[in-house]
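Participant: starting from these lines, generate the structure:
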Amino acid sequence: MEVFRGESVMIKPYSVGGDHLSCKLVELSNLDLAAYPMYTKVLYAFQAPTPTTQALKEGLAKVLTHYRVLAGRYTKQQFNGHLAIDLNDEGAVLIQGKADGSIADTMPFLPSPLLLDLVPPTPPGVKELILVQITRFICGGLVIGIALHHHVADGHATFTFINSWGKAVRGESIQQPPWIHDRSLLKARDLPQQVFDHYEYNTIAHKKSPRQSIRSTKVFHFDGIFLDKLKSKVKQSNKEKKNYTTFEVLVAHLWKCISGARGLDGDLQTKASIPIDGRKRINPPIPEEYFGNVVYESWAQTTVSELINGSLDFVTELIHKSITKVDNDFIRSAIDFFELSKEITGPLELDDTTNVIATSWLRFPYYEFHFGMGKPVYVGPSMIRSEGLIILYDSYTKEGSVDVMVCLLEPHMAIFEQTCFQI
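Facilitator: Model (predicted):
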């Protein structure tokens, strides 16, 4: 199957200056700057009937009125050099494409070069903060690929915006409170106080994958029966009979399998980096509608030997502790730490052959994005190419299943495939 990209147009806000922002610049928060400097890319597939391209354009213009930051461009403030968004309303890119196949032929969108063709390209130098590609299939189906820059919004905010686009196309009103873009909700204290060690964001050396190494990206389907068995095994072996989440148990299992497949030296330190949404952890809580980053990348870490030889219960508890430590005091300390730092360095580097970065899309309401003609038949990430990155998301098959997209070096992937379904 081939995808042919055609016309590219710029979509500007329907009503310039129509949201609650009266300023010309929105300064990014410390948590925005700490996010990975990359585009989050997601695919939505719809069966026929689907809305017209004009309806999608008009809906995007309407929703950009409420999310003007996405129609702006990055700039640096003259007085402090901090990165900000210029609310110049230059717009978002919309690319129109055609595919010479059907949605049924493409399901379940397994990793392949086709996935890269269904999302907007984002080569170095791209200035737009959001790019959209609308690809129509010969069956009348539609795939929408979205690329949104991570400095602007985390996963929660990204899917909130996308769902608002669906509302705009359906003709529903979009009610946004005046503080939706107010970065002062996450500003440092007047007297910054770093109370905790935020080693996750210190500059350290990592073991990078050789550039010539061949990577393999695959999706693994874990059904509800497998997940229940995995959780039961952990609960039976831990003395306190803790009820760990599906995410905690599955990431612990995958971390063990990946480290075993890599054949790493047992004395090496290995880390599982986990993005933690702080909206409900901060006091007072950050409102759900807030559009920005409220994420802290927390680490679970141990030696390779302890990880592989330790029980699944032991590794799950490491994951659990790395998540629960991120509370109000911890996040406020992190914001102040970033304020005191001369330069904010990101968390674990991508393409790291020692560690794992586990991103969760579980329970995000991405299947609520629709145009009144039927919900998407598939939602998932585009093809990932960073070694050690895994993305967990609700399977299109539903029934409590979880799909995991994994990128590893090719020899390691062959071993991982043999062990990841063993309990």
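
Participant: only C-alpha atoms for contact and neighbour calcs from this point on.
Facilitator: Will do.

Participant: which SS state does S213 fall under?
Facilitator: Assigned with DSSP: H, G, I helix; E, B strand; the rest coil, S213 falls in the coil class.

Participant: distance of it from D313?
Facilitator: S213 sits 33 Å away from D313, going by Cα to Cα, to the nearest Å.

Participant: more neighbours: which of these two?
Facilitator: Shown here are S213 and D313; by other Cα atoms under 10 Å, D313 has more neighbours (22 against 12).

Participant: show me what contacts that one?
Facilitator: For D313, the contact set (Cα atoms under 8 Å, 6 or more residues apart in numbering) comprises 234-235, 237-238.

Participant: do that again at 6 Å, thanks
Facilitator: Taking Cα atoms under 6 Å, 6 or more residues apart in numbering, we find D313 in contact with V234.

Participant: please apply the same query to L115.
Facilitator: 382-383.

Participant: swap in T160?
Facilitator: T160 neighbours (Cα under 6 Å, 6+ apart): none.

Participant: kindly report the same for L131.
Facilitator: With Cα under 6 Å, 6+ apart, L131 has these contacts: 92-93, 146-147.

Participant: would a markdown table of these with distance to A414, neighbour count and secondary structure be doable?
Facilitator: As requested, the contacts of L131 are exported to a markdown table (distance: Cα to Cα, whole Å; neighbours: other Cα atoms under 10 Å; DSSP: H, G, I helix; E, B strand; the rest coil):
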| residue | distance to A414 | neighbour count | secondary structure |
| --- | --- | --- | --- |
| A92 | 40 | 25 | strand |
| V93 | 39 | 20 | strand |
| I146 | 31 | 25 | strand |
| A147 | 30 | 24 | strand |
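
Participant: please give the structure of this sequence too, so both can be compared:
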Amino acid sequence: MDTVAHVFLFALVYIYPPGEYPQSLLEESFWSVMEDYPILFGRVQHGADNGSASVLIDPELKPLLLFVDRPEDHIALAQERPLNLLPLRDERIFAVKVSKLAHGALSIGLSAHHSVLDGDSMFQLMESWGRAFRGQSKLMPCHDRSLLFSTGPPARAHPEYFTVPVPIEALQAKARSSSGPPSTTSVSLYLSPEELVKLKNWTNPPDQPAGHFASTMDSFIGLVTMVVGAARDPQYSFRSSNAINGRAKLGLPPNYFGNAVFTAIMEHRQEWIGLDQDKIAQAARRVRQGIERTSAEFMRDTVNYLDTQPRQERIVLSIQIGKDFIVSSWSGMGLLKPDFGSKPVYAGPVRIELDGCAFILDSPQGGLEACVSINKSVGERLPGLWQSVRDRL
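Facilitator: Okay, the predicted model is just below:
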């Protein structure tokens, strides 16, 4: 995933309740942690031969750490999650913006080059910073990128990726110049722990055929996907992508620092879209089947395939923004672990202008939350459709 992640910005914000957060201690502990991450000092470059991504280490190009005063209520900001909680990152790989909020609350906005790290890596880095801030031992990362090197020629094609015919920067510049006012909105869809149990029972009826099991996460992602599909007018067939953390399947160290995310693609035909129990259960099973197809062998072959591509800096996911649906789950990955004397009241994405993506988060009050960025007209219909399913669980 290092290869294709360069088109995405990795952005994350933590919001903490009122407490004692001395700036000097935040700075001291941050730079102590940065000693363990030399790969964050420098910039990403693409090779002239095949466009492969690498990091040019430059001790002078160190991560940005910015402190600002922002006398706003932390609860309101946790609900609004505005983009300006994040730092503006130049060619640097990593930037942090610490905002001192009203009544002693705090927000930490993070922006990073996605080719260098994924969510799992960022959460471990943040947990280590919190531990250093509290005077505890840091978490040591594993920087051995050779664990994900190519092992030979690929055995299959990988239609989950696509090579664009022109430099991606040109496409991005064209999109920026032709874009009008923001046409997307962000909607939060939540289920409590009790509702999640009911949903899993819903998607795993006693009379289902053998081998049709769907986990709680499968069921939640399937439900979110069906609600989005049902909210579109007119409804149409589409595909969804599910980001898969490859660490466990590939036997990587749990502290592997990098981008070990792979992609599962699911098809959702128009006649499969709906909010009745059977269609939601089928969607959950499609999610499970996509995850099972993304085996260790598949992941290794993906690396081999990407390594053979002649213009790696032009490879993107074969997902159409505005038509398809991108899902990334940050649940169960330690998102809420970073502790700076208090646990966060919110940890997750800011509101982004992207039509058709969702981040699955562990909610601080328990349960799961999907932060969905979607076309405004679709977003207006999401809460009502979501509630209609909750009422039937």
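
Participant: TM value for the aligned chains?
Facilitator: The TM-score (TM-score structural alignment, normalised by the length of the second structure) is 0.87; 372 aligned residues with a Cα RMSD of 2.5 Å.

Participant: just the strands in the stretch 51-200 of the first structure please.
Facilitator: Under the criterion DSSP state E, counting those that start in this stretch, strands of the stretch 51-200 of the first structure are mapped to 73-76, 83-86, 92-99, 130-137, 142-149.

Participant: now distance to F371 of the first structure too, for those, in TSV please.
Facilitator: Compiled in TSV, those are given as follows (distance: least, Cα to Cα, whole Å):
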stretch	distance to F371 of the first structure
strand 73-76	28
strand 83-86	30
strand 92-99	17
strand 130-137	14
strand 142-149	12
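
Participant: tell me the counterpart of H66 of the first structure in the second structure.
Facilitator: Under the alignment (TM-score structural alignment), H66 of the first structure maps onto D36 of the second structure.

Participant: with I391 of the first structure instead?
Facilitator: Residue pairing (TM-score structural alignment): I391 of the first structure is matched to F359 of the second structure.

Participant: regarding its match, what is its secondary structure?
Facilitator: strand.

Participant: tell me where the stretch 201-350 of the second structure has helices.
Facilitator: Using DSSP state H, counting those that start in this stretch, the helices assigned to the stretch 201-350 of the second structure run over residues 216-231, 247-250, 277-293, 296-308.

Participant: which bit of the first structure covers the first one?
Facilitator: Meaning helix 216-231 of the second structure. Under TM-score structural alignment, the match for helix 216-231 of the second structure is residues 246-261.

Participant: what's the average distance for the matching stretch when superposed on the second structure?
Facilitator: Here stretch 246-261 of the first structure, set against the second structure after superposition, deviates by a mean of 1.4 Å using mean Cα distance after the TM-score superposition for the first structure.

Participant: which residues touch the residue most central in space within the second structure?
Facilitator: Nearest to the geometric centre of the second structure sits S328, at 4.5 Å (Cα atoms, centre = their mean). Contact analysis of S328 of the second structure by Cα under 6 Å, 6+ apart lists 242-243, 359.

Participant: between the residues you listed, which has the most around it?
Facilitator: Neighbours here mean other Cα under 10 Å. Within the contacts of S328 of the second structure, the largest count is held by N242, at 21 neighbours.

Participant: trace that one over to the first structure, please.
Facilitator: Matched by TM-score structural alignment, N242 of the second structure corresponds to I274 in the first structure.

Participant: thinking that match is in contact with A358, fair?
Facilitator: Yes - assessed by Cα atoms under 6 Å, I274 of the first structure is found in contact with A358 at 5.3 Å.

Participant: show me how far stretch 252-262 of the second structure is from its chain's centre.
Facilitator: 14 Å (Cα atoms, centre = their mean, to the nearest Å).

Participant: go on, stretch 14-29 of the second structure?
Facilitator: 25 Å.

Participant: again with stretch 109-126 of the second structure
Facilitator: Relative to its parent chain, stretch 109-126 of the second structure has a centroid offset of 10 Å by Cα atoms, centre = their mean.

Participant: what range in the first structure does that stretch sit on?
Facilitator: Residues 145-162 of the first structure are where stretch 109-126 of the second structure aligns, with TM-score structural alignment as the criterion.

Participant: what about that stretch, how long is it end to end?
Facilitator: Stretch 145-162 of the first structure stretches 11 Å from its first residue to its last (Cα to Cα).

Participant: one step back: would you quantify the distance from the match of H66 of the first structure to Q365 of the second structure?
Facilitator: From D36 of the second structure to Q365 of the second structure the distance is 33 Å (Cα to Cα).

Participant: neighbour count winner among these two?
Facilitator: D36 (17 against 9).

Participant: I'd say C407 of the first structure and M413 touch.
Facilitator: No - if you go by Cα under 6 Å, C407 of the first structure and M413 don't touch, sitting 7.9 Å apart.

Participant: neighbour count: these two, which is higher?
Facilitator: Remark: of C407 of the first structure and M413, C407 carries more neighbours, 25 against 19, as counted by other Cα under 10 Å.

Participant: so what's the more buried one closest to, chain neighbours aside?
Facilitator: Excluding its sequence neighbours, the residue lying closest to C407 of the first structure (Cα to Cα, 6 or more residues apart in numbering) is T217, at 4.4 Å.

Participant: alignment lookup: the one you found to the second structure.
Facilitator: T217 of the first structure maps onto S186 in the second structure, by TM-score structural alignment.

Participant: that match falls within a strand, correct?
Facilitator: Yes - membership of S186 of the second structure in a strand is supported by three-state DSSP.

Participant: coming back round to it: including distance to L116 of the first structure, could the contacts of L131 of the first structure go into JSON lines?
Facilitator: Listed next are the contacts of L131 of the first structure as JSON lines, based on distance: Cα to Cα, whole Å:
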{"residue": "A92", "distance to L116 of the first structure": "19"}
{"residue": "V93", "distance to L116 of the first structure": "17"}
{"residue": "I146", "distance to L116 of the first structure": "11"}
{"residue": "A147", "distance to L116 of the first structure": "11"}
